[in-house]
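Novice: coordinates only, sequence not included:
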């Protein structure tokens, strides 16, 4: 990758498309979903979409104002799996019109410091970012584990498109990394380090941890 592909800091601050403000929100959301005792990537992806719309301390939400239910191989089974975690999800979520509001109740997270639900402004930004990411061209007609992995990688990347695989990345998503590279969602993958395709710069977040030096050792100019 050419050095000028990495935006200077002053441009990142002024760019209206910079998703930095929303980057913390998706990370919190995905960290929450990663803690759920789920083995199904379909159920986990559906949980992401539902959790975005959590509104109150009782975690009751109006799904009609959130992102659309993602395309799943077996959405009925995904709903059934979440119901097994005491999520109250009416059949209307799958059977009703897409624009119809659907009340869903989710148990409060066990961790007292869990930052969900989001405030209204953050919820809107996270919802928009999630919708844009799942609609990215390289993710079309891909399995739920691929799309879920893409969400993790996009939000844990920097504006320079570089990132380190997050520790809470589900194992099912790790197995899809070669496909994300083949589909050109990723431009490079080297061990635990990766780089998003330049065409996905509008989806990149900010690394949540300390600055990382030489994410790809063979390209030291990309030190964050």
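Specialist: Here it is on my side, so go on. Keep in mind it's a predicted model, so treat the numbers as computed, not measured. Residues are numbered from 1 along each chain as shown.

Novice: Going by C-alpha atoms from here, please, whenever you check contacts or count neighbours.
Specialist: Fine.

Novice: mind listing what the closest residue to residue 172 other than its chain neighbours touches?
Specialist: Setting aside the residues directly before and after it, residue 172 is nearest to residue 145 in space (Cα to Cα, 6 or more residues apart in numbering), at 6.1 Å. Residue 145 makes contact with 41-42, 45, 172-173, 176, according to Cα atoms under 8 Å, 6 or more residues apart in numbering.

Novice: so which of these would you say is closest to residue 126?
Specialist: Distance to residue 126, by Cα to Cα, is smallest for residue 45 among these, at 14.4 Å.

Novice: Now do the helix or strand harbouring the closest one: which elements does it pack against?
Specialist: Assigned by DSSP states H and E, residue 45 falls within helix 41-52. Contacts defined by 3 or more Cα pairs under 8 Å, 6 or more residues apart in numbering; DSSP states H and E place helix 41-52 against helix 20-34, helix 75-83, helix 120-134, helix 144-155.

Novice: After it, which helix or strand is next?
Specialist: As assigned by DSSP H and E, the chain's next helix or strand after helix 41-52 is strand 60-62.

Novice: and that following strand, what does it pack onto?
Specialist: strand 103-105.

Novice: Go through the helices and strands packed on helix 41-52 and pick out the most buried.
Specialist: Stretch with highest mean neighbour count among the helices and strands packed on helix 41-52: helix 144-155 (a mean of 25; mean count of other Cα atoms under 10 Å).

Novice: Below is structure B, check it against A:
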């Protein structure tokens, strides 16, 4: 019934996971910031575990991340513990996402790739704000990634719509427009601090993520069924 979520949630989690782990393992940040980012990992792991109800192999990714989290002190992510578990979790998540992409048509594949960009950037940006990081470059780059992702997802949705009959497109035109308006709103929320030059707060990126997630799920339910 909710299998269309498989074209949204797994690529979103993988995108956010890649960004956070890149910062944790390669970023030049203090132990305090690293520890606060480390504490976000169980949230991503929980997402993978919940997805197991739709596609059980995805629970493996969540279990790997939880095992790593339980074995490492929050400030010692890259200095101790079984780092290989993190790489294995990324590999497993990538393989499962590829399997899901191949299960659909080319439109579904492109959609999932773009979702990885837009929702992965949006979710990881919110996690960085929750962790109170001072990585100003990411507070600029991730909103830009959301803007680019919104443009790409618009193109993919339009191309996919051409695969359906005009009668079906006419039936879904109103919800499609609602999804597009929500997508525009998410871009405004996510990048508002860039245009106003104000100090970024948690509220706007969080609203941007929720609205973007709702929009993308709507597109998936209407046009990208497995």
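Specialist: Perfect, I can see it now. Predicted model only: the values in this text are computed from it and were never measured.

Novice: Drop the TM-score for these two in here.
Specialist: The TM-score (TM-score structural alignment, normalised by the length of structure 1) is 0.26; 111 aligned residues with a Cα RMSD of 6.5 Å.

Novice: sorry, back to before: so can I have CSV of the helices and strands packed on helix 41-52 of structure 1 showing distance to residue 194 of structure 1?
Specialist: As requested, the helices and strands packed on helix 41-52 of structure 1 are exported to CSV (distance: least, Cα to Cα, whole Å):
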stretch, distance to residue 194 of structure 1
helix 20-34, 17
helix 75-83, 30
helix 120-134, 17
helix 144-155, 8
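
Novice: Of these, which is nearest residue 189 of structure 1?
Specialist: For the helices and strands packed on helix 41-52 of structure 1, proximity to residue 189 of structure 1 was assessed by Cα to Cα; helix 144-155 is nearest, at 11.3 Å.

Novice: separation between residue 70 of structure 2 and residue 63 of structure 2?
Specialist: 11 Å (Cα to Cα, to the nearest Å).

Novice: typed the wrong thing, it's residue 71 of structure 2
Specialist: The gap separating residue 71 of structure 2 from residue 63 of structure 2 is 12 Å, by Cα to Cα.

Novice: burial measure for residue 11 of structure 1, as a count.
Specialist: Each residue near residue 11 of structure 1 was counted by other Cα atoms under 10 Å, and the total is 10.

Novice: List the buried residues of the helix or strand hosting residue 179 of structure 2.
Specialist: When elements are assigned from DSSP H and E, residue 179 of structure 2 belongs to helix 166-196. Buried positions in helix 166-196 of structure 2, judged by neighbour count with 16 or more other Cα atoms under 10 Å: 169, 176, 179-180, 182-193.

Novice: Which members of those residues are the farthest-apart pair?
Specialist: The distance between the two most remote of the buried residues of helix 166-196 of structure 2 (Cα to Cα) is 36.0 Å, for 169 and 193.

Novice: Quick check: residue 147 of structure 2 touching residue 187?
Specialist: Yes - counting by Cα atoms under 8 Å, residue 147 of structure 2 touches residue 187, with 5.9 Å between them.

Novice: how many neighbours does residue 136 of structure 2 have?
Specialist: Neighbour count of residue 136 of structure 2, defined by other Cα under 10 Å: 9.

Novice: err, residue 93 of structure 1, not the other one
Specialist: Using other Cα under 10 Å, residue 93 of structure 1 has 21 other residues around it.

Novice: Same check on residue 96 of structure 2?
Specialist: Neighbours of residue 96 of structure 2 under the rule other Cα under 10 Å: 18.

Novice: element containing it?
Specialist: helix 83-103.

Novice: Which strands or helices does that helix pack on?
Specialist: Using 3+ Cα pairs under 8 Å, 6+ apart, the elements in contact with helix 83-103 of structure 2 are helix 9-26, helix 59-71, helix 106-130.

Novice: Just send those helices back as JSON lines, with mean neighbour count and distance to residue 139 of structure 2 too.
Specialist: Shown next, in JSON lines, are those (neighbours: other Cα atoms under 10 Å; distance: least, Cα to Cα, whole Å):
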{"stretch": "helix 9-26", "mean neighbour count": "21", "distance to residue 139 of structure 2": "13"}
{"stretch": "helix 59-71", "mean neighbour count": "19", "distance to residue 139 of structure 2": "25"}
{"stretch": "helix 106-130", "mean neighbour count": "24", "distance to residue 139 of structure 2": "7"}
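
Novice: For those helices, give me CSV that also has distance to residue 51 of structure 2.
Specialist: Shown next, in CSV, are these (distance: least, Cα to Cα, whole Å):
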stretch, distance to residue 51 of structure 2
helix 9-26, 8
helix 59-71, 7
helix 106-130, 16
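
Novice: what's the neighbour count on residue 44 of structure 2?
Specialist: 20.

Novice: mind checking how far it is from residue 13 of structure 2?
Specialist: Taken as Cα to Cα, the span from residue 44 of structure 2 to residue 13 of structure 2 is 6 Å.

Novice: what do you get for residue 174 of structure 2?
Specialist: Distance of residue 174 of structure 2 to residue 13 of structure 2, computed by Cα to Cα: 29 Å.

Novice: Residue 47 of structure 2 now?
Specialist: To residue 13 of structure 2, residue 47 of structure 2 is 7 Å away according to Cα to Cα.

Novice: Over to residue 88 of structure 2?
Specialist: Counting by Cα to Cα, the gap from residue 88 of structure 2 to residue 13 of structure 2 is 15 Å.
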